[in-house]
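> Here is a sequence together with a model predicted from it:
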Amino acid sequence: MDQVGADPSFSAVGEVVGDRVTVTVTGEVDMATAGALFEAATPGRVTAATVDLRAVTFFDSAAIHTLVRLVDHYAGALEVFPSDRVRRVLDIAGLSTQPWLKQS
């Protein structure tokens, strides 16, 4: 994916332990980086995911779309730890009461 104009501090690093991937995300998640987040969160042969967004500084509609895709992909086996900014965006989008959204 083309990263031109993307936050140079963005990273999405996944670590697989057993059947769960834990992805730690930093920087801005937007149209330029959302695909990389999805790829990091969906390595082969895992059935559950934890996405740590506590170091995310910007989160847009492309990022929300990626979370919705992950919710579908992991069907009840996803947990997301948001930063305050991410939580606010998800609140505005009407997603703040979802069971996959955890307290930071």
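Looks like it came in fine.
> For the rest of this, base every contact and every neighbour count on C-alpha atoms.
Will do.
> Buried residues of stretch 56-73, list them for me.
56-59, 62-64, 66-67, 70-71, 73 (16 or more other CA atoms under 10 Å).
> nope, stretch 82-91 is what I was after
For stretch 82-91, burial by neighbour count (16+ other CA under 10 Å) applies to 82-83, 85-87, 89-90.
> Which residues does that stretch contact?
52-60, 64, 96, 101-104 (CA atoms under 8 Å, 6 or more residues apart in numbering).
> Let me see the ranges of the strands in the chain.
Remark: strands assigned in the chain by DSSP state E are 11-17, 20-29, 48-59, 78-82.
> another structure for you, compare them:
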Amino acid sequence: MSPVFSASAEIDDGHLHVLITGEVDMATADTMFQAVLREPAERVTLDLRAVTFFDSAAIHAVVRLAQQFPGALTVLPSRQVHRVLDISGLGDQAWLRPA
């Protein structure tokens, strides 16, 4: 059985924390993207530590978020997510924290 995707968000003093779990793929990447944009925020932490699958649609969504929040996005990757971003040439981005 594949892990179920979920997205939850909470905002604290202009800092939005978005927790994503499960698989982020073509079917769920836009939901992840919209979860971040739902609340106006000065800073965003995208917690992907519980993500088990991450495809090109997910990569595209994260890159769009980095463009939307220049210098204000932090991505906390799972080992799987970090590996996919490394392979795609994004492993050294300032917004990406070590896995």
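Nice, I can see it. From a predicted model like this one, the values you see are computed outputs, not experimental measurements.
> quick revisit: now that we have the strands of the first structure, can you turn them into a markdown table and tack on distance to Ala40 of the first structure?
Output for the strands of the first structure, formatted as a markdown table (distance: least, CA to CA, whole Å):
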| stretch | distance to Ala40 of the first structure |
| --- | --- |
| strand 11-17 | 5 |
| strand 20-29 | 7 |
| strand 48-59 | 10 |
| strand 78-82 | 14 |
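> Go through the ones you listed and name the closest to Glu39 of the first structure.
Closest to Glu39 of the first structure of the strands of the first structure is strand 11-17 (CA to CA; 8.9 Å).
> Give the aligned range of that closest one in the second structure.
Mapped onto the second structure using TM-score structural alignment, strand 11-17 of the first structure spans residues 6-12.
> what's the longest helix in the second structure?
Identified as the longest helix of the second structure according to DSSP state H is helix 56-68.
> Now do stretch 8-23 of the second structure: everything it contacts.
2-7, 32, 35-36, 39-54.
> Now, of the residues you listed, which are buried?
Applying 16+ other CA under 10 Å to these flags 5-7, 32, 35-36, 41, 43-54 as buried.
> The equivalent of Ala72 of the second structure over in the first structure and Val89 of the first structure, how far apart?
Mapped onto the first structure by TM-score structural alignment, Ala72 of the second structure lines up with Ala77. For Ala77 of the first structure, the distance to Val89 of the first structure (CA to CA, to the nearest Å) stands at 22 Å.
> can you check His65 of the first structure too?
Distance, His65 of the first structure to Val89 of the first structure, by CA to CA: 12 Å.
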